[in-house]
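Asker: when you get a sec, could you give me coordinates for this:
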Amino acid sequence: MSLQKGNVQRTRPQKHKNHSAFKNSLHDTSNRTKLINSLQVSDVCVRCKDIIDWKIKYKKYKPLSQPKTCVKCGLKTVKQAYHVMCTDCGKKLETCTKCCQKKEIVPAPPSKDEQIKLDNEMKDLLQSLPERRRRTFLRYMDKLGKQKKQDDEEPKDKDAEKNALMNKLKQLKVSEEDEDFDSDDFGDSYDKESSNSDSEDEKE
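Answerer: Below is the predicted model of the structure:
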């Protein structure tokens, strides 16, 4: 921007440009950096999550050395940096644990046991489907994979993706049950009509 008074438009391009994007683990391969990069930010609103993710991405994140005091319950239960409220108080009050405002909260990822349970449930649902429905689901998964390759984007929220796949499986299961119900009804009515026609033929 020019130093002239009132001149707020700059015509020249940016002077210093980065040839490659910043990578916080390029020269620092310590366990501390790996641990910070593997953190899952949760129980905060979308804006606060973006702020903490930015700090992690550009190596500005400073983890806590010891638990902090919660602003609501007064106990030393805050174990995540930049959070001012513990997880329990945040869930009770349904507020963000960083800015303490009532907004849409990003849920915490499922634990390992819950993840194994969800995977087993998905496998059971997939096995219970007939061949035609199973192939429909596999085509749906291939379609999602192709879309990711075209966009050249990594899945930002794997849990949301798995939930979408589970919902698709349940929809296929419900539609299958509806079809079975309709076919049974049709079969019963068909049997009744055929028996009635046979009885009329016998009377004649």
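
Asker: C-alpha from now on. contacts and neighbour counts both.
Answerer: Fine.

Asker: can you name every helix or strand that the helix or strand containing residue 123 contacts?
Answerer: Residue 123 belongs to helix 112-128 when assigned by DSSP states H and E. Applying 3 or more C-alpha pairs under 8 Å, 6 or more residues apart in numbering; DSSP states H and E, one finds that helix 112-128 contacts helix 158-203.

Asker: here is a second sequence; please produce its structure as well for comparison:
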Amino acid sequence: MSTSRGSNVRKRPQKHQNRTAFKNDLHDTSHKTKFLNSLEVTGVCARCKDIIEWKIKYKKYKPLTAPRKCVTCEQKTVKYAYHLMCTQCAKDKQICAKCCKPVESTVADVVEDSQNADLKEMLKDLPERKRRTILRHINKQEDGQQKVTPEIMAKLEKMLSETGVDDDFNFSDEDDDFPESDDQSI
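Answerer: Here you go, the predicted model:
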């Protein structure tokens, strides 16, 4: 056993440690594995999504062979494993199709996520100093939530238009202070 009698504290690390991370498609290139890896989990809450993605990642996901019966409409319309409700009923009632609890994800969250993706793309083009300025403005908001407001987006777009190409890092052949060497051996 891993613990001695009367003591529940283990003194040594685990005996067999993985050297590499598990890859579910390392030796299995079947159609089923490719399908499961391309499967996008939607219509469930964040916790259930994590659970299903874990099952897919570690080859524990067992897809349905035939549609199951939905617990609300009682039709055979459940097409995804581990779901209790069909996607239409879950969407209508705005609850998770797996655990049947209310889903917090709304349209506003989806819009905010797309804005964050746009912000990351814009920040990638900025120099470090200006990038940190924008991030400081986002963190300074009085409500405590790190949301992207239209004012911050306007500041960011202004900085992007001003920036263009940074002159401090413009290297050209004309500005060389060093004489060119002709393959001299030292």
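
Asker: on that earlier part again, figure out how far the helix or strand just after the helix holding residue 123 of the first structure is from the centre of its chain.
Answerer: Remark: after helix 112-128 of the first structure, the chain's next helix or strand is helix 131-151, criterion DSSP H and E. Here helix 131-151 of the first structure is found 18 Å from its chain centre; the criterion is C-alpha atoms, centre = their mean, to the nearest Å.

Asker: same deal with stretch 69-81 of the first structure?
Answerer: On C-alpha atoms, centre = their mean, the centre of stretch 69-81 of the first structure falls 27 Å from the chain's centre.

Asker: first to last residue in that stretch, what's the distance?
Answerer: End-to-end distance of stretch 69-81 of the first structure (C-alpha to C-alpha, to the nearest Å): 12 Å.

Asker: one step back: what residues sit buried inside the helix holding residue 123 of the first structure?
Answerer: Buried positions in helix 112-128 of the first structure, judged by neighbour count with 16 or more other C-alpha atoms under 10 Å: 118, 122, 125, 126.

Asker: what's the spacing between the first one and residue 39 of the first structure?
Answerer: What that stands for is residue 118 of the first structure. Counting by C-alpha to C-alpha, the gap from residue 118 of the first structure to residue 39 of the first structure is 21 Å.

Asker: same check, this time on the second one
Answerer: To residue 39 of the first structure, residue 122 of the first structure is 26 Å away according to C-alpha to C-alpha.

Asker: for the last one, same thing?
Answerer: Here the criterion is C-alpha to C-alpha. By it, residue 126 of the first structure lies 31 Å from residue 39 of the first structure.

Asker: same question for residue 124 of the first structure.
Answerer: Residue 124 of the first structure sits 31 Å away from residue 39 of the first structure, taking C-alpha to C-alpha as the criterion.

Asker: now do residue 56 of the first structure
Answerer: From residue 56 of the first structure to residue 39 of the first structure the distance is 9 Å (C-alpha to C-alpha).

Asker: between those two, which has more neighbouring residues?
Answerer: residue 56 (18 against 11; other C-alpha atoms under 10 Å).
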